[in-house]
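# Have a look at this prediction, sequence included:
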Amino acid sequence: MAQVRARVELNVGQRSHIPAEIVSFEGLQDGQEHVALVFNRADSEQSVPLIRMHSECLTGDVFHSSRCDCGEQLNESIEAMHLQGGVLLYLRQEGRGIGLYNKIDAYVLQSQGMNTYEANNHLGFDDDLRDFSDAVLMLQALGLNHVRLMTNNPRKLNALRDAGIQVEEVVGTHAHVKVGVAGNRNYLETKVKHGSHMLDIKKIKKPDEI
């Protein structure tokens, strides 16, 4: 069982300074330095906390790459948790678990016409190498066994339910579609068709509306 190691107050968010508590852990299984961001909303009517398991994406979260929607989903989650309270688990699983350098190699293949899954397979990896066991341990260490899950990915939902975490509600994020030659529409459509993501591409959220 993972244990809470330390808690530090800080302000986060792209467009506003939102108070949050960052939590580190000890006893996780994969050796990565996953963290939780805890957003407390004293006047929230939500008795069951909103949770998001967000896999690290340097290109999207930090550099706002046009190839994905990761940074926009992260910002949307932070804004939602500012209003409702909740916990964001930031998981060090770059590129669906293949790592940053391999993800950049996959980008090259995508530029040549492969979709995101085909590129990973061409490099010798499965569609998705992520494991959410440590996310379960983090929730348990925080005393959270009954949650509302913010995701479009059925694998995350099933991972929590299989581990005995009660998911009362699934809250989807918007479809953050970026238009243009280097846009991400094909990427999003592939996640829906190949990965069964619960995402309505027609419900577009423009970047300046995040």
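Noted; the coordinates are in hand.
# C-alpha from now on. contacts and neighbour counts both.
Will do.
# Next up, the contacts around Leu149.
50-52, 157, 167-171 (CA atoms under 8 Å, 6 or more residues apart in numbering).
# Tell me the buried residues in the lengthiest helix in the chain?
What stands out as the longest helix in the chain, according to DSSP state H, is helix 70-84. Applying a neighbour-count criterion of 16 or more other CA atoms under 10 Å, one finds 70-82, 84 buried in helix 70-84.
# What is the helix or strand harbouring Tyr90 packed up against?
Assigned by DSSP states H and E, Tyr90 falls within strand 86-91. Packing partners of strand 86-91 (3 or more CA pairs under 8 Å, 6 or more residues apart in numbering; DSSP states H and E): strand 35-39, strand 50-55, helix 70-84, helix 133-141.
# one step back: against which helices or strands is the longest helix of the chain packed?
strand 50-55, strand 86-91.
# For Asn120, which of the ones you listed is the nearest?
strand 50-55 (16.4 Å; CA to CA).
# Got another one to weigh against that:
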Amino acid sequence: MAPRAPPTMNPWEINALNYEFPEQGSLNPDGTMVTSATTWRQVQDPVIYPGLYAPSGIDIMTVLLRVVGRPNPQVDLGPVDCSVALVLCDMLQADAPIIYVSDSFSELTGYSSHEVMGRNCRFLQSPPGGQRASKRSSDKSAIRRMRQAVFSGQEIQLPVTNYKKHGQPFKNLLSIIPVPVDSSGSQYCVGFLCETD
């Protein structure tokens, strides 16, 4: 029997293996300071793929596995993977700030991750720059239902009007799923965004 060739890595595995976090104090491509206190060195272990899940340090794969494997789901999400537009909020911090957004979220909304980190998701409910949006009563009702679900730790899926970075409104089929970390309750809420017609 001929010897087997070693398996080859696909491009995302190679990219993850070669990923290096920027040094503290260096500049991002847009000229802002790098805020990550983490420095990274390349790891040569072929079993470990650093940066595979998120350079943010959030193990988003574990969060997604908890979402998919949750008992008694109330909302049917369909297939869930890292390509979906999602936002992760820390419910134990004041005002439930965003701690992670997917690249698809940035593509959908036009906001980069550094523009939204630390903010509450409600900023998507109004156009940027202090413009006033005419809130229809259906949106007010949806927002009230959404807030009640979040505060009570319930799953919810509903259409809401959100706004992209440049002020363009879009109809968002929003799914909010609380993610329990341990017996102390839910630490995270995951919001899945889906633009509809």
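Looks like it arrived, so ask away. Model, not experiment: these values are computed from the prediction.
# care to give me the TM-score?
Scored against TM-score structural alignment, normalised by the length of the second structure, the superposed chains reach a TM-score of 0.26; 99 aligned residues with a CA RMSD of 6.2 Å.
# ok, back up a step: tabulate the helices and strands packed on strand 86-91 of the first structure in JSON lines, adding columns for distance to Leu10 of the first structure.
Shown next, in JSON lines, are those (distance: least, CA to CA, whole Å):
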{"stretch": "strand 35-39", "distance to Leu10 of the first structure": "9"}
{"stretch": "strand 50-55", "distance to Leu10 of the first structure": "19"}
{"stretch": "helix 70-84", "distance to Leu10 of the first structure": "13"}
{"stretch": "helix 133-141", "distance to Leu10 of the first structure": "20"}
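# which secondary structure elements does the longest strand seen in the second structure contact?
When the second structure is parsed with DSSP state E, its longest strand is strand 169-182. In terms of contacts (3+ CA pairs under 8 Å, 6+ apart), strand 169-182 of the second structure is packed against helix 60-68, strand 156-163, strand 185-193, strand 195-196.
# ok, now with 7 Å
Contact partners of strand 169-182 of the second structure among helices and strands, from 3 or more CA pairs under 7 Å, 6 or more residues apart in numbering; DSSP states H and E: strand 156-163, strand 185-193, strand 195-196.
# Give me the angle between it and strand 156-163.
Counting by axes from the mean of the first three to the mean of the last three CA atoms, to 10 degrees, strand 169-182 of the second structure lies at 140 degrees to strand 156-163.
# what does strand 169-182 of the second structure contact?
66-67, 153-163, 186-197 (CA atoms under 7 Å, 6 or more residues apart in numbering).
# before we move on, back to that, is it possible to get the helices and strands packed on strand 169-182 of the second structure out as JSON lines so that each row also shows mean neighbour count and distance to Met146 of the second structure?
Listed next are those as JSON lines, based on neighbours: other CA atoms under 10 Å; distance: least, CA to CA, whole Å:
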{"stretch": "strand 156-163", "mean neighbour count": "20", "distance to Met146 of the second structure": "7"}
{"stretch": "strand 185-193", "mean neighbour count": "20", "distance to Met146 of the second structure": "11"}
{"stretch": "strand 195-196", "mean neighbour count": "13", "distance to Met146 of the second structure": "17"}
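# Fine by me, thanks again.
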